[in-house]
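Novice: Pasted the sequence and its predicted model underneath.
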Amino acid sequence: MANRRISNPALFICDLQEKFRPAIHEFPKVIATTQKMLKASQILNIPVFATTQNRARLGETCPELGLDVPGGVRTVAHEDKTLFSMLTPEVRQAISKFNSPLSCVIVGIESHICVTQTALDLLHDGHKVYILADGVSSCNKEEVPIALARLRGEGAVVTTSESWMYECVGDAGIEEFRQIINVVKEWNQKTKDALQTLCKI
C-alpha cells in the first residue's frame, strides 16, 4: 500500500448478525455496502476484522457476507463478544500484529452503541478512524446522525464507501484501479439506494 493516500487500511465489520435483520433501519443497505467493501478489501489486500455480539442469543454473522467460509473472505479476527466495543482482547492481539497506526474503516451496527464505542477505542489507541455513513445504522434511525456528529467531534472521519475506496487507491494508474472501477459499477444502484436511505440529512 506504499504511496497511497490511506496507509495501513483495515476493515472493521461490527455485529452484522441474523437476529438484527428485522430490527435495524435499512439493514439490507448496510449489508450491501459491507459486501462492496469486502470485495474492495480482497482487491486491495486489506485485512478484515469482524465481531458478533452475544452470538448464542443473536445469531451468526449474516451468511451473505461470506466471512470465513470456503470461497469467502478470510478474516484476521472474527470474535464473539459481550463488550460493546469490537476491541476485545483477541481483536487487540490481532491488531498488534500489524504496522501501527491503522487506518480503520468501520461498517455495521448499531451506530450509537457498538460502532461508537469501537471508534472511540480505536481513536484512543492512536488509529485513524473512518465511519462509512452508507454502511452503518441503528434500530432507531434518529440515533445515526447524532452518533456520526459525535464521532466527527471526537476525530473520526465520516465519509462514504465510494469516497473511501477511491481515497484508498489514490491513483488511477495503479494496477488494482480497474478492478475497483468494476466494483463501483457492479454496486452502482445499490450504492445509490444506500446513500438515499442512510445518508439523509
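Specialist: Noted; the coordinates are in hand.
Novice: only C-alpha atoms for contact and neighbour calcs from this point on.
Specialist: Will do.
Novice: Residue 49 should be in a strand, yeah?
Specialist: Yes. According to DSSP: H, G, I helix; E, B strand; the rest coil, residue 49 belongs to a strand.
Novice: what sits against residue 198?
Specialist: With contacts defined as CA atoms under 8 Å, 6 or more residues apart in numbering, residue 198 is in contact with 26, 29, 133-137.
Novice: Distance of it relative to residue 190?
Specialist: 12 Å (CA to CA, to the nearest Å).
Novice: Find residues that contact each of these two.
Specialist: residue 29.
Novice: Select the longest strand from the protein.
Specialist: strand 128-137 (DSSP state E).
Novice: what's that one packed up against?
Specialist: helix 27-44, strand 103-109, helix 116-124, helix 143-154, strand 157-159, helix 161-169, helix 188-198 (3 or more CA pairs under 8 Å, 6 or more residues apart in numbering; DSSP states H and E).
Novice: Residue 84: which of these is closest?
Specialist: helix 116-124 (6.6 Å; CA to CA).
Novice: burial count for the nearest residue to residue 67 once chain neighbours are set aside?
Specialist: Excluding its sequence neighbours, the residue lying closest to residue 67 (CA to CA, 6 or more residues apart in numbering) is residue 73, at 4.9 Å. Counted with other CA atoms under 10 Å, the neighbours of residue 73 add up to 17.
Novice: here's the one I want to compare it with:
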Amino acid sequence: MHLMSAKRSRLVIIDFQARLMPAIHDGPRLVANAGKLVAAAKLLEVPIVMTEQNPAGLGATVPELAEAASAITKMSFDACAAPGFIEAISGDEDLILCGCEAHVCFGQTALSLLENKRRVFVVQDAVGSRVPESKEVSLRRLQRHGAEVVTTEMVVFEWLRTAEHPQFRAALALVK
C-alpha cells in the first residue's frame, strides 16, 4: 500500500441525501467531516464525484455538500452500475470514499470498485448507517477485501505531506 496523494486521488461522495441523513447515526458529524474532505479536495485540486440514490424518494444531496459536484443519479445500490459513474472515475487514481449507507449503497459500491482492482480508501468518520452495527460490519468486510480504512485527518495530512505545503495553513484550519 502507499500514502494517499492529492495528485493521485479522487474524492467519491455517496448518497449524503437530505431525507436519509436524519436517520443516520451521528449524521451531523459525518456530514461535517465530508464537508472538510470537500473543502480540502477543492483547496488541493482533487477531483470530486458525487452520487444520489433515488433523489425523488430520498431528496437531493444535503445543502452543506450540494455544491461539491454535479450528482450522478442512480437507482442501483452499487454506483458502478449507474450510467456515467464508471466514466466519472476512469483513470487509476486512489478513490477516497465517504457516504451512506455503509452496508448498502456505500458498501456495494466499494466492493465493486475493489473487485475491479481499484485502490479504495474508506473514510470511516465520514461514512454512516442508520444502525452502528451495520457500519461496523461493513467496514470490517471492506477492509478484509482490501479497502484501507482511514480518517478525515489522515486524508488531509497525507494529501498535504508537509507543513511546508503552500496550502498547509488553510488545510489545517479545516480540520481544527
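Specialist: Noted; the coordinates are in hand. Quick caveat, the model's predicted, so the values are computed rather than measured.
Novice: angle of the longest strand of structure 1 against strand 103-109?
Specialist: Counting by axes from the mean of the first three to the mean of the last three CA atoms, to 10 degrees, strand 128-137 of structure 1 lies at 20 degrees to strand 103-109.
Novice: Against residue 56 of structure 1, how distant is residue 197 of structure 1?
Specialist: Residue 197 of structure 1 is 31 Å from residue 56 of structure 1, by CA to CA.
Novice: Looking only at neighbour counts, state which of the two leads.
Specialist: residue 197 (13 against 9).
Novice: residue at max distance from the center of structure 1?
Specialist: residue 173 (25.8 Å; CA atoms, centre = their mean).
Novice: residue in structure 2 matching it?
Specialist: Matched to structure 2 by TM-score structural alignment, residue 173 of structure 1 sits across from residue 164.
Novice: quick one: contacts for residue 152 of structure 2?
Specialist: Contacts of residue 152 of structure 2 (CA under 8 Å, 6+ apart): 33-34, 36-37, 123-126.
Novice: what packs against the strand or helix carrying residue 12 of structure 2?
Specialist: Per DSSP states H and E: residue 12 of structure 2 is located in strand 9-14. Counting contacts by 3+ CA pairs under 8 Å, 6+ apart, strand 9-14 of structure 2 is packed against helix 27-43, strand 48-53, strand 94-100.
Novice: what angle do it and strand 48-53 make?
Specialist: Going by the same axes, to 10 degrees, strand 9-14 of structure 2 makes 20 degrees with strand 48-53.
Novice: before we move on, the earlier item: quick one: contacts for the residue nearest to residue 67 of structure 1?
Specialist: Residue 73 of structure 1 touches 38, 42, 66-67, counting by CA under 8 Å, 6+ apart.
Novice: what's the closest of those residues to residue 178 of structure 1?
Specialist: residue 42 (13.7 Å).
Novice: and the equivalent of that closest one over in structure 2, how many neighbours?
Specialist: Matched by TM-score structural alignment, residue 42 of structure 1 corresponds to residue 42 in structure 2. A count of nearby residues for residue 42 of structure 2, using other CA under 10 Å, gives 13.
Novice: so how far is residue 111 of structure 2 from residue 42 of structure 2?
Specialist: Residue 42 of structure 2 is 26 Å from residue 111 of structure 2, by CA to CA.
Novice: Then residue 95 of structure 2?
Specialist: 12 Å.
Novice: ditto for residue 70 of structure 2
Specialist: 23 Å.
Novice: Neighbour count: these two, which is higher?
Specialist: Applying other CA under 10 Å to residue 70 of structure 2 and residue 111 shows that residue 111 carries more neighbours, namely 21 against 13.
Novice: Give the closest residue to residue 111 of structure 2 in space, chain neighbours not counted.
Specialist: residue 142 (6.7 Å).
Novice: Report the contact partners of that neighbour.
Specialist: 107, 110-111.
Novice: Let me know the closest of those residues to residue 46 of structure 2.
Specialist: Nearest member of the contacts of residue 142 of structure 2 to residue 46 of structure 2, counting by CA to CA, is residue 110, at 19.1 Å.
Novice: The closest one pairs with which position in structure 1?
Specialist: For residue 110 of structure 2, the residue aligned by TM-score structural alignment is residue 119.
Novice: Right, I'll leave it there.
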